[in-house]
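Asker: coords please:
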Amino acid sequence: MPHQSQAACMAIEDAAALGILFSGNHFTGDVFESLSIYESVRLPRATKVQAAAARASLNINERIGFSSNTDNPNYVVKSEQGKLTIEEMNA
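Answerer: Predicted structure coming up:
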């Protein structure tokens, strides 16, 4: 099920990354090489966003951006290192 509307955001980022990699300035003619670069750049970020959205479906404290609300006495996330902050989303 969709959570936090991140699928559309990831699709836009994917399209931008592919557009850059296959542009005249960067494309060398090797499709495999370009797709390998795309995967190495996009997979870690997309995986982290997907995992954060999945956690948020079970725990509202895991919502992207809200997970930085450490002053809330009910704040509990699975992992401080694994949470996805709004700063990371906007990077």
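Asker: Could you use CA atoms for every contact and neighbour count after this?
Answerer: Noted.
Asker: The residue lying closest to M10 once chain neighbours are set aside sits in which helix or strand?
Answerer: Closest residue to M10 apart from its sequence neighbours, by C-alpha to C-alpha, 6 or more residues apart in numbering: A46 at 6.6 Å. Counting by DSSP states H and E, the secondary-structure element that holds A46 is helix 31-58.
Asker: Let's compare: structure for the following, please.
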Amino acid sequence: MSSEKVAAFGESWNQMAVQMFKANQQMAQAWASAWSFPLGMPSSAVARKSFSRAAAQMQGATLRVLASGLGPVHRRATANAKRLGRVKRK
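Answerer: Predicted structure coming up:
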């Protein structure tokens, strides 16, 4: 049973690392587009909208990283609960 936990947490860390890599790329792209304006400085309303969109994307990315990390552990725990909850027939 402990080997299942180690495997589940290893899978969890791997999926979180992959998701974090994707999130970092998306965040860098969002911040780069927020700072690059083709015709000089935009109005403050446009800048606020751009930065708030980047912040919302960062928050969503954080939630996706956490969800991807909990997935493998939850699947194993649910499978173990089902397996251990079965009634043994004699």
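Asker: And the TM-score between them?
Answerer: For these two chains in superposition, a TM-score of 0.41 is obtained (TM-score structural alignment, normalised by the length of the second structure); 62 aligned residues with a C-alpha RMSD of 3.6 Å.
Asker: returning to what we had before: who are the packing partners of the helix holding A46 of the first structure?
Answerer: Judged by 3 or more C-alpha pairs under 8 Å, 6 or more residues apart in numbering; DSSP states H and E, the packing partners of helix 31-58 of the first structure are helix 6-21.
Asker: Packing partners of the helix it packs on?
Answerer: Helices and strands in packing contact with helix 6-21 of the first structure are listed as helix 31-58; criterion 3+ C-alpha pairs under 8 Å, 6+ apart.
Asker: and the residue positioned nearest the centre of the second structure, how far is that from W35 of the second structure?
Answerer: The centroid of the second structure falls nearest to V65 when counting by C-alpha atoms, centre = their mean (1.6 Å). Taken as C-alpha to C-alpha, to the nearest Å, the spacing of V65 of the second structure relative to W35 of the second structure amounts to 25 Å.
Asker: OK, contacts around the nearest residue to W31 of the second structure once chain neighbours are set aside?
Answerer: With sequence-adjacent residues excluded and distances taken as C-alpha to C-alpha, 6+ apart, W31 of the second structure is closest to A54, at 6.4 Å. In this structure, A54 of the second structure makes contact with M27, A30, W31, A34, judged by C-alpha atoms under 8 Å, 6 or more residues apart in numbering.
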